[in-house]
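Asker: Only the shape, not the letters, is given here:
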């Protein structure tokens, strides 16, 4: 029990539970009464949106697993069975498929908010690194889920992505065969991906708990980027931010519901509604939109560098594009967190966001078109230049605007 607790059990049952498992006391002290900066805007509500989406994906996924058959001869038809014959199956399957896209949209907003407001800087490095781990686990989960319908894109996407592991020296072939369960994508591959797709969301949920724990140690960052200095800088999380988050979740559910009810298939590739056929290769193998930026980087490296061939080079660049996020807190040494007070940083950050969207667009284009190939190389180069050169240099040469003395000053405009 906390020495400074303000929680007092009001009923006999609460007192009995509080002496044995103080879960209500814990939620009161660490969730409801958690002191939160008073100037958080709606960009900060995406954390709650992501928590909601994770729960929604787990619930719909468990229900779908009850009707899905992980067998190469039956998987495609079992998905059609869910959509056509299971009560509510069309809505549940649509909510799960659309939910993956909405989940990634929210996580990209969450990440880019963190990049702009410097949420990765001390003392929040571990919080940021846990977030990157969640992001990588999400991509692995989403990719394995994309394979399960066993359409053309599912099969050939699994073939291409598992094949890139063979580029790793010495152990590459062994890893590829372990993932596939053999020498080619077949029934063992589907079984492995189904098992991992079911397991990984629960691992994500566990890391999310650590992520929230790591958030509660230093507290929230805020748009001003200054630490809490006095009690009047904060508000209790409940009811102020619970209501704000709830409102944001409801607004977020409006486009989510529109997609589920009116256009559940609009984000999927048409070829994935054709049963997988190992004898017919699609014209262009395209992953889901949220994986496209990293797929572009993988394809952009089509040249050899010294002893590194193009295939291994692509794998290194794609892996590096995610691993570089882990060391970001030590690349950006600027003492100012918030981009609001960094005039030069704003322009490079805006270019970085546009560059990322360009990478996403290029991933869906034909790489044999020369201009697309050149743009992919330029966009990939800027992605790494931003982290490895621009941010470290800006920390040395940029003159930031004066910071407010406190959060209250940034909210009220002057100290009172």
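Answerer: Structure received. Just so it is clear, the model here is predicted, and its values are computed rather than measured.

Asker: okay, CA-based contacts and neighbour counts for the rest of this
Answerer: Noted.

Asker: Count the residues that sit near residue 406.
Answerer: Residues near residue 406, counting by other Cα atoms under 10 Å, number 19.

Asker: residues in contact with it?
Answerer: Contact analysis of residue 406 by Cα atoms under 8 Å, 6 or more residues apart in numbering lists 226, 227, 228, 229, 233.

Asker: same thing with residue 38?
Answerer: 233, 234, 235, 407, 408, 411.

Asker: hold the first one in mind and look at this next one:
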């Protein structure tokens, strides 16, 4: 699809002059208007557009908030309060930015799950998947540093606990921690470093997202059937077919986002963060933001030593390994069938994986004691078993269902099945004869 000749035709002299020197209108026309997409895309594929909207929202609100924020331990907390109370529409900007981070991760996790379900990481889309995983890493780094900026109790102690885990890394751990903190403890240099990186990295993320979209347009969009495009009947123009669907998905998503912004602005945050940071008072339970809780549960699940690797280093390796294993997914899955629609056994393991991820998130919010530790270890075991055992083994032993010959055939089969269900007569009521 990337080899298709451009159909853009400038109509005015100004358009012809501009197109000969900087063909930006041609790029937009070929990439977002006549670009061919599979005709069977569903609403799970709208989350790419949703993520783009959320990224733009986060960058714009973040730029304005940075104009009023003071990256100083003596001023940071009060500057956030001033934004909320004295800056025109400051409460709205802060609510959009704070809740936007949560909804950004909601969309990202759904986007990743969609990719895992429909096999969007398989050839020739390996690089597309790797760029997506890089985006996830950048999002996590940006969110972690942003969580420290309000300088509340959970901000301070969360940064203290998480950065302390870097000391478990042999040789370079202590040096890296001091580099990150700007000293031996979380303080003013730490806040300045985190503010600078939190402001800079979103633009790096925007650059990687651009590469991600570029790679998508080179190899073409995957589809729910996981079948390659074979004819012109398999595709439709991006506009209006995909744009209308994306617009509807974005509007619905923004509706839920707006509900939290206006009616539950603090629901997804931690109450302790409404109290200024106090190095002399430790909170009862130190937890990160909810979107980090699954990885936090994996970090705390390793309570035992493995040879020369102590539990602290083991937890750090498990936490980073839970993200690093995503980069290996294209080579771990050996099945020749992309979509889980035609892989009945894989579907079972996939939905168990989703449920396990939600369970890990809940366990991350619980105290690291008693039964919670054992459950975290079991959930962590399944998390890695899904990638390292289930994906490779199912590729050899699973017998997939018959694949349609084309995307058009898959659409017709779906429509035929839906029509048959609508036409199937129900059980007729018995008529009593007299």
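Answerer: Happy to help now that I have it. Note that the structure is a prediction, hence the values are computed from the model and not measured.

Asker: TM value for the aligned chains?
Answerer: For these two chains in superposition, a TM-score of 0.98 is obtained (TM-score structural alignment, normalised by the length of structure 1); 414 aligned residues with a Cα RMSD of 1.3 Å.

Asker: picking up where we left off before, can you add distance to residue 66 of structure 1, neighbour count and secondary structure and give the contacts of residue 406 of structure 1 back as a markdown table?
Answerer: Formatted as a markdown table, the contacts of residue 406 of structure 1 follow (distance: Cα to Cα, whole Å; neighbours: other Cα atoms under 10 Å; DSSP: H, G, I helix; E, B strand; the rest coil):
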| residue | distance to residue 66 of structure 1 | neighbour count | secondary structure |
| --- | --- | --- | --- |
| 226 | 49 | 18 | coil |
| 227 | 48 | 16 | coil |
| 228 | 48 | 21 | coil |
| 229 | 52 | 12 | coil |
| 233 | 49 | 19 | helix |
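
Asker: which of the contacts of residue 38 of structure 1 has the most neighbours?
Answerer: Neighbour counts for those, by other Cα under 10 Å, peak at residue 407, which reaches 26 neighbours.

Asker: Need the max-distance pair from the contacts of residue 38 of structure 1.
Answerer: 235 and 411 (12.9 Å; Cα to Cα).

Asker: those strands in structure 2, which residues are they?
Answerer: 36-38, 235-237 (DSSP state E).

Asker: Out of those, the one nearest residue 351 of structure 2 is which?
Answerer: strand 36-38 (25.2 Å).

Asker: for the closest one, packing partners?
Answerer: strand 235-237 (3 or more Cα pairs under 8 Å, 6 or more residues apart in numbering; DSSP states H and E).

Asker: Mean distance between the strand it packs on and structure 1 after superposition?
Answerer: Strand 235-237 of structure 2 differs from its equivalent in structure 1 by a mean of 0.5 Å after superposition (mean Cα distance after the TM-score superposition for structure 1).

Asker: Go ahead and name everything in contact with that strand.
Answerer: Here strand 235-237 of structure 2 has contacts from 33, 34, 35, 36, 37, 38, 39, 229, using Cα under 8 Å, 6+ apart.

Asker: Tabulate the contacts of residue 406 of structure 1 (CSV), appending distance to residue 240 of structure 1.
Answerer: Listed next are the contacts of residue 406 of structure 1 as CSV, based on distance: Cα to Cα, whole Å:
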residue, distance to residue 240 of structure 1
226, 20
227, 20
228, 17
229, 20
233, 14
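
Asker: I want to check those in structure 2. Which are still in contact there?
Answerer: Retained in structure 2 (both residues aligned by TM-score structural alignment, their matches' Cα atoms under 8 Å) from these: 226, 227, 228, 229, 233.

Asker: Nearest residue to the middle of structure 2?
Answerer: residue 108 (2.0 Å; Cα atoms, centre = their mean).

Asker: Surely it and residue 50 touch.
Answerer: No. Checked against Cα atoms under 8 Å, the pair residue 108 of structure 2 and residue 50 is beyond contact range at 9.1 Å.

Asker: Please enumerate the shared neighbours of the two.
Answerer: Contacts common to residue 108 of structure 2 and residue 50, judged by Cα under 8 Å, 6+ apart, are absent.

Asker: ok, the nearest residue to residue 154 of structure 2 once chain neighbours are set aside - contacts?
Answerer: Nearest residue to residue 154 of structure 2, sequence neighbours excluded (Cα to Cα, 6 or more residues apart in numbering): residue 273, at 5.1 Å. When contacts are counted by Cα under 8 Å, 6+ apart, residue 273 of structure 2 is found next to 150, 151, 152, 153, 154, 155.

Asker: Kindly tell me how buried the fifth one is, as a neighbour count.
Answerer: It refers to residue 154 of structure 2. With other Cα under 10 Å as criterion, residue 154 of structure 2 counts 29.

Asker: So what does it match up with in structure 1?
Answerer: Alignment note: residue 154 of structure 2 maps to residue 153 in structure 1; criterion TM-score structural alignment.

Asker: Next up, the contacts around that match.
Answerer: 147, 269, 271, 272, 276, 282, 285, 286, 287.

Asker: filter the residues you listed to the buried ones?
Answerer: 147, 269, 271, 272, 276, 285, 286, 287 (16 or more other Cα atoms under 10 Å).

Asker: Now distance to residue 172 of structure 1 too, for the residues you listed, in TSV please.
Answerer: Shown next, in TSV, are those (distance: Cα to Cα, whole Å):
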residue	distance to residue 172 of structure 1
147	21
269	29
271	29
272	28
276	25
285	22
286	23
287	22
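
Asker: out of the residues you listed, which one sits closest to residue 309 of structure 1?
Answerer: residue 285 (21.8 Å).

Asker: State the distance from that closest one to residue 295 of structure 1.
Answerer: 10 Å (Cα to Cα, to the nearest Å).
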